[in-house]
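Visitor: Sharing a model prediction with you, sequence too.
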Amino acid sequence: MSSPCDPEYAPVGDIDAALLVIDSQLKAVYNGRSGPDPEQEQMVNQLTASLGPGGVEALVDGACTLIYMFMSWLRAACEEQDEDVIAHVVPSLVASMRMMPMSFRPEVIPTMTGLVVAAGTGLSPNLWRAQYGEWTGAEMTPLEATAVLLADHINRLAGDDHDFATRLITDALSRADQD
């Protein structure tokens, strides 16, 4: 039986824009800066300034799609090791969130954890979240940071390859374009 949160019913959103934002944040983290590279920040600012109301929604949907894709990759990697993806990812993710009170206020941690669990069990994170109403402004930074934390987790699993998660997505998008 199909779930109303099945990914086939979910909007994909603007994955390219979401990946640009996430990649910019990853580069800032890896370069030891508290913010993105000024050139990257300018690109992200231009991108977000060009978005209309539908563009912001597409960016949010794109971030949720990234979370889904990251968790799908992590689920496959965990299954190869006979591990449960939820047990592997969620405890360290929640611990990281709790250490970042400026990005993750305590009240958004359950929602972001729920997004990750939904994606880890094969459900669409954005459709799962939609059950509880509209996105709030207070959830935007945690949503971005959740995608960054998952990408960083993947990069560390790939031997500290700082671009692995980004390549994972761009390769998947390239294959989808070819099909």
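Guide: Received it, and whenever you're ready, just let me know what you need.
Visitor: only C-alpha atoms for contact and neighbour calcs from this point on.
Guide: OK.
Visitor: end-to-end on stretch 2-16?
Guide: Using Cα to Cα, to the nearest Å, the end-to-end distance of stretch 2-16 comes to 28 Å.
Visitor: and the helix ranked longest in the chain, what does it pack onto?
Guide: With secondary structure taken from DSSP state H, the chain has its longest helix at helix 53-80. The helices and strands touching helix 53-80, judged by 3 or more Cα pairs under 8 Å, 6 or more residues apart in numbering; DSSP states H and E, are helix 15-30, helix 85-98, helix 109-120, helix 125-130, helix 140-157, helix 164-178.
Visitor: Now tabulate those in a markdown table and tack on mean neighbour count.
Guide: Below are those laid out as a markdown table (neighbours: other Cα atoms under 10 Å):
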| stretch | mean neighbour count |
| --- | --- |
| helix 15-30 | 20 |
| helix 85-98 | 16 |
| helix 109-120 | 21 |
| helix 125-130 | 20 |
| helix 140-157 | 21 |
| helix 164-178 | 14 |
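Visitor: then this one, side by side with the first:
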Amino acid sequence: MSSSCDPRHAPAGDVNAALLVIDSRLKSIYDSRAGSDPEQQRLTEQFIASLGPTGVHDLIDGACTLVYIFMKWLRMAHEDHGKDVIEYVVPSLVAAMGKMPKSVSPEAIPTMAGLVIAAGTGLSPSLWRRQYGDWTKDEMNPLEATALLLAEHINRLTDDQDFATRLVTEALSSVEQDR
């Protein structure tokens, strides 16, 4: 029986734009010399503002696709070691978000945890979230933080600061070659 949240029915969104935002944030975190780069932050915000309403919806769907891809990879990696991805990823993700009160309000944490659990069980995060209404402005930073924290978690597991970005880039290249 097919679920209404089956990823085959979900819009992929603008994965490239979402990856650009996440990769930019990762690079600013990893570049200890630069610290927080206000210019990079301004450029990212300017880019997002230039998207318009349709582009923003595509960016949100793209971020959800990233969450799905990251959780799929994490699920396979954990299963290879006889571990449950939900048990090992969600608690640390929730704890990390709890330490980010300027970016992630406490009210958004359950939604982001649900989003990650949906992806971790093979459901589309976009379609899962859609069941509860439209995205709110207050959920945009938490969604970005969720994708960022998952990417950083993957990079730490692999001891490779570019692994998560490369994972998505290679998946996108593979899709393009199949067309």
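Guide: Thanks, I have it. None of these values were measured; they are calculated from a predicted model.
Visitor: Need the TM-score between these chains.
Guide: Once the chains are overlaid, their TM-score stands at 0.94 when taken by TM-score structural alignment, normalised by the length of the first structure; 177 aligned residues with a Cα RMSD of 1.4 Å.
Visitor: Can you check what angle separates the longest helix of the first structure from helix 140-157?
Guide: Orientation check (axes from the mean of the first three to the mean of the last three Cα atoms, to 10 degrees): helix 53-80 of the first structure against helix 140-157 gives 30 degrees.
Visitor: With adjacent residues omitted, what lies nearest to the most centrally placed residue in the second structure?
Guide: Among the residues of the second structure, Ala147 comes closest to the average C-alpha position under Cα atoms, centre = their mean, at 2.3 Å. Distances taken as Cα to Cα, 6 or more residues apart in numbering place Val67 nearest to Ala147 of the second structure, at 5.4 Å, with adjacent residues excluded.
Visitor: Number of residues surrounding that neighbour?
Guide: The local packing of Val67 of the second structure (other Cα atoms under 10 Å) involves 28 other residues.
Visitor: how near is it to Gly13 of the second structure?
Guide: Per Cα to Cα, Val67 of the second structure is found 12 Å from Gly13 of the second structure.
Visitor: Residue in the second structure paired with Thr170 of the first structure?
Guide: When the two structures are superposed using TM-score structural alignment, Thr170 of the first structure falls opposite Thr169 in the second structure.
Visitor: For that match, give its distance to Phe163 of the second structure.
Guide: From Thr169 of the second structure across to Phe163 of the second structure, the span is 10 Å (Cα to Cα).
Visitor: repeat for Ser174 of the second structure
Guide: From Ser174 of the second structure over to Phe163 of the second structure (counting by Cα to Cα), the distance is 16 Å.
Visitor: Count the neighbours of Pro11 of the second structure for me.
Guide: Other residues near Pro11 of the second structure come to 15 when the count uses other Cα under 10 Å.
Visitor: contacting residues for the residue nearest to it when sequence neighbours are not counted?
Guide: Leaving out its chain neighbours, the residue that sits closest to Pro11 of the second structure by Cα to Cα, 6+ apart is Asp61, at 6.5 Å. The neighbours of Asp61 of the second structure, taking Cα atoms under 8 Å, 6 or more residues apart in numbering as the test, are Pro11, Ala12, Gly13, Asp14, Val15, Ser126.
Visitor: Quick one: map Ala12 of the second structure onto the first structure.
Guide: For Ala12 of the second structure, the aligned residue in the first structure is Val12 (criterion: TM-score structural alignment).
Visitor: how far away is its match from Asp161 of the first structure?
Guide: Separation of Val12 of the first structure from Asp161 of the first structure (Cα to Cα): 26 Å.
Visitor: which one of these two has more residues nearby?
Guide: More crowded of Val12 of the first structure and Asp161, by other Cα under 10 Å: Val12, with 19 against 12.
Visitor: Surely that one touches Gly62?
Guide: Yes. Taking Cα atoms under 8 Å as the definition, Val12 of the first structure is a contact partner of Gly62 at 5.8 Å.
Visitor: now Met102 of the first structure: how far from Ala18 of the first structure?
Guide: As for Met102 of the first structure, its distance to Ala18 of the first structure is 21 Å (criterion: Cα to Cα).
Visitor: follow-up on the earlier one: list the contacts of the match of Ala12 of the second structure.
Guide: Under the criterion of Cα under 8 Å, 6+ apart, the neighbours of Val12 of the first structure are Ala58, Asp61, Gly62, Thr65.
Visitor: what's the answer for Thr44 of the second structure, then?
Guide: Contacts were defined as Cα under 8 Å, 6+ apart; by that measure Thr44 of the second structure touches Val21.
Visitor: For it, pull up the helix or strand it's in.
Guide: Here Thr44 of the second structure, judged by DSSP states H and E, is contained in helix 38-49.
Visitor: how much does stretch 69-78 of the first structure stray from the second structure?
Guide: Following superposition, stretch 69-78 of the first structure is found to deviate from the second structure by 0.3 Å on average (mean Cα distance after the TM-score superposition for the first structure).
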